[in-house]
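J.: Quick one: sequence plus predicted model below, questions after.
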Amino acid sequence: MNPLIAPEASGRGAHTALSVNLNKVALLRNTRHLGIPSVTRAAGIVLQAGAQGITVHPRPDERHIRAHDVHELAELLRRDWPHIEYNIEGNPFHNLMDFVRAVRPHQATFVPDAQGQFTSDHGWQLPQDIERLVPLIAETRALGVRVSLFMDPIPEAMRHAREAGADRVELYTESYASAWGTPRQAEVLAGFAAAAEAALAVGLGVNAGHDLSRENLADFLRAVPGVQEVSIGHALIADALELGYAETIRDYQRSIAAAYRP
């Protein structure tokens, strides 16, 4: 088993880890044939600045992260950052399992994207999807890889995620990001808190991601219990265009720290 897969936390004893999604770095690079900006160089800079993980979502059309990126990042982390978590996202019925088998990342996040989908926009439908997910979850875990299921914040679905064999869920946070700063914020946050509590109650770890930002992150973490990891890409890379990678990571870490102040 992978030594970095620790027992799941059940509360708020430790600060939430920041995993940086590098898809948008690859998207910019792919507009030319010069190899810049470098995905691996970006990884090194954000890790030096204090990020605790790297996330990639290699889609079948390779419009951003490509197969060689997945392998080059795996080699970089093994060589220079062996304590850093590597999270690979994707649809296990498309190309994700090929990467899981070849790279054996610390975590595989199963996302129910369609081929060519613009961006992730919904979680798994449970219990409907359980039967086809179970064998792939079992195979992934047998390889020593933690499994997280991308899920909408539906409390009653968390029990089914656990029954399917998942270790964690990643709560899909676009609805929170859209409601942040509006009169609906408290109501939407209450729904996410209920989903996280339901996940923790059945022994699942809780991750979160999609449209989280420097502005809305602390409020989310204050309200939602037990979030072990956030995966942030679009807003973080947009901030980095103005602030630079290192200062952006420090800002996100300050946002996370603010959520845990009394």
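T.: Perfect, I can see it now.
J.: only C-alpha atoms for contact and neighbour calcs from this point on.
T.: OK.
J.: Could you tell me which residues make contact with the spatially most central residue of the chain?
T.: With distances taken as Cα atoms, centre = their mean, the residue of the chain nearest its centroid is residue 231 (3.7 Å). Each residue near residue 231 by Cα atoms under 8 Å, 6 or more residues apart in numbering is listed here: 18, 19, 20, 21, 55, 207, 208, 209, 210.
J.: try this one side by side with the last:
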Amino acid sequence: MTKLSVNINKIATLRNARGGNIPNVLQTALDIEKFGAQGITVHPRPDERHIRYSDVRELKPLLKTEFNIEGNPVKKFIDLVLEVKPAQVTLVPDAEDAITSNAGWDTVKHRNFLKEIILEFKNNGIRTSIFVDPEINQIEGAAQTGTDRIELYTEAYALTFAEGHKAGVKPYAECARKAHELGLGVNAGHDLSLENLKYFNEEVPFLDEVSIGHALISEALYLGMETTVKRYLELLK
């Protein structure tokens, strides 16, 4: 079964809009675990506009499932990851002012940079994943960095699926096969939802984990968090 890691950034965004501690980010993460999710994802940015670095530190001793920290490996981020030591770190090349992640790494151009950072994380017992576009040459480039996994950037799939074109899943399936052939684990995330996840999971082989935040938190406003998490888990069976 493909594992579900829930990104709780949007919970922190709602909290930060008013100040105080409502909704409670830590309690929400524990509830999501209780409802069956196999992981919690956070994506702290330098301006801490949603998840704060203090949230990351407070979450680590509380969580019982896999903790995944995403982000651009600037020094502040690297220091945080080495301090907290999550199960997994996902390297994402987002600009400081990006609203959300909007591209994968050029693993060929940045191979040496990624290789150095990944080695440091792996020497500290942290599994590494690189956020990549669904292109074979980027998967091959990722394999040369020493990473454990890649995370396929799925916005393009979500857009074509919403337009009724299921063929958009094809490059993802091809890249997943190539990653598996090269000894890499396969994660996926960005704009996956209750509408498009089932087909993606059926068509893309060797899928270890999906990381889902915006859609899941939005759907939970209508369905409730427990029902929403359990629906995702059903789709991943």
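T.: Happy to help now that I have it. The shown structure was predicted, so the numbers you read here are calculated from the model rather than taken from an experiment.
J.: Now which residue in the second structure aligns to the residue nearest to the centre of the first structure?
T.: In the second structure, the residue equivalent to residue 231 of the first structure is residue 211, according to TM-score structural alignment.
J.: so which strand or helix has its match?
T.: strand 207-212 (DSSP states H and E).
J.: how far apart are that strand and its match in the first structure?
T.: For strand 207-212 of the second structure, the mean distance to aligned residues of the first structure following superposition is 0.3 Å (mean Cα distance after the TM-score superposition for the first structure).
J.: What is the helix or strand following that strand packed up against?
T.: Counting by DSSP H and E, the next helix or strand C-terminal to strand 207-212 of the second structure is helix 214-223. With contacts defined as 3 or more Cα pairs under 8 Å, 6 or more residues apart in numbering; DSSP states H and E, helix 214-223 of the second structure has these neighbours: helix 9-18, helix 225-235.
J.: give me the stretch of the first structure that the shortest one matches.
T.: Mapped onto the first structure using TM-score structural alignment, helix 9-18 of the second structure spans residues 23-32.
J.: how distant is the matching stretch from the center of its chain?
T.: Stretch 23-32 of the first structure sits 19 Å away from the centroid of its parent chain (Cα atoms, centre = their mean, to the nearest Å).
J.: in that stretch, what's buried?
T.: 23, 24, 25, 26, 27, 28, 29, 30 (16 or more other Cα atoms under 10 Å).
J.: What lies in contact with it?
T.: Contacts for stretch 23-32 of the first structure (Cα under 8 Å, 6+ apart): 35-39, 42, 56-58, 63-66, 233-234, 237.
J.: Mind checking which of those residues are buried?
T.: 39, 42, 56, 57, 58, 63, 64, 65, 66, 233, 234, 237.
J.: Mind checking which of the residues you listed land in helices?
T.: 39, 42, 234, 237 (DSSP state H).
J.: Now flag whichever of these is closest to residue 170 of the first structure.
T.: residue 234 (16.6 Å; Cα to Cα).
J.: Quick check: nearest residue in space to that closest one, chain neighbours excluded?
T.: residue 24 (6.5 Å; Cα to Cα, 6 or more residues apart in numbering).
J.: Also residue 251 of the first structure?
T.: residue 214 (7.1 Å).
J.: Helix, strand, or coil at residue 152 of the second structure?
T.: strand (DSSP: H, G, I helix; E, B strand; the rest coil).
J.: What of residue 89 of the first structure?
T.: strand.
J.: what's the aligned residue in the second structure for it in contact with, if anything?
T.: The alignment partner of residue 89 of the first structure in the second structure, by TM-score structural alignment, is residue 70. Neighbouring residues of residue 70 of the second structure by Cα under 8 Å, 6+ apart: 41, 42, 43, 44, 89, 90, 91, 92.
J.: just the helices in the second structure please.
T.: For the second structure, the helices defined by DSSP H occupy 9-18, 25-34, 53-59, 75-84, 111-123, 136-143, 155-162, 170-181, 197-203, 214-223, 225-235.
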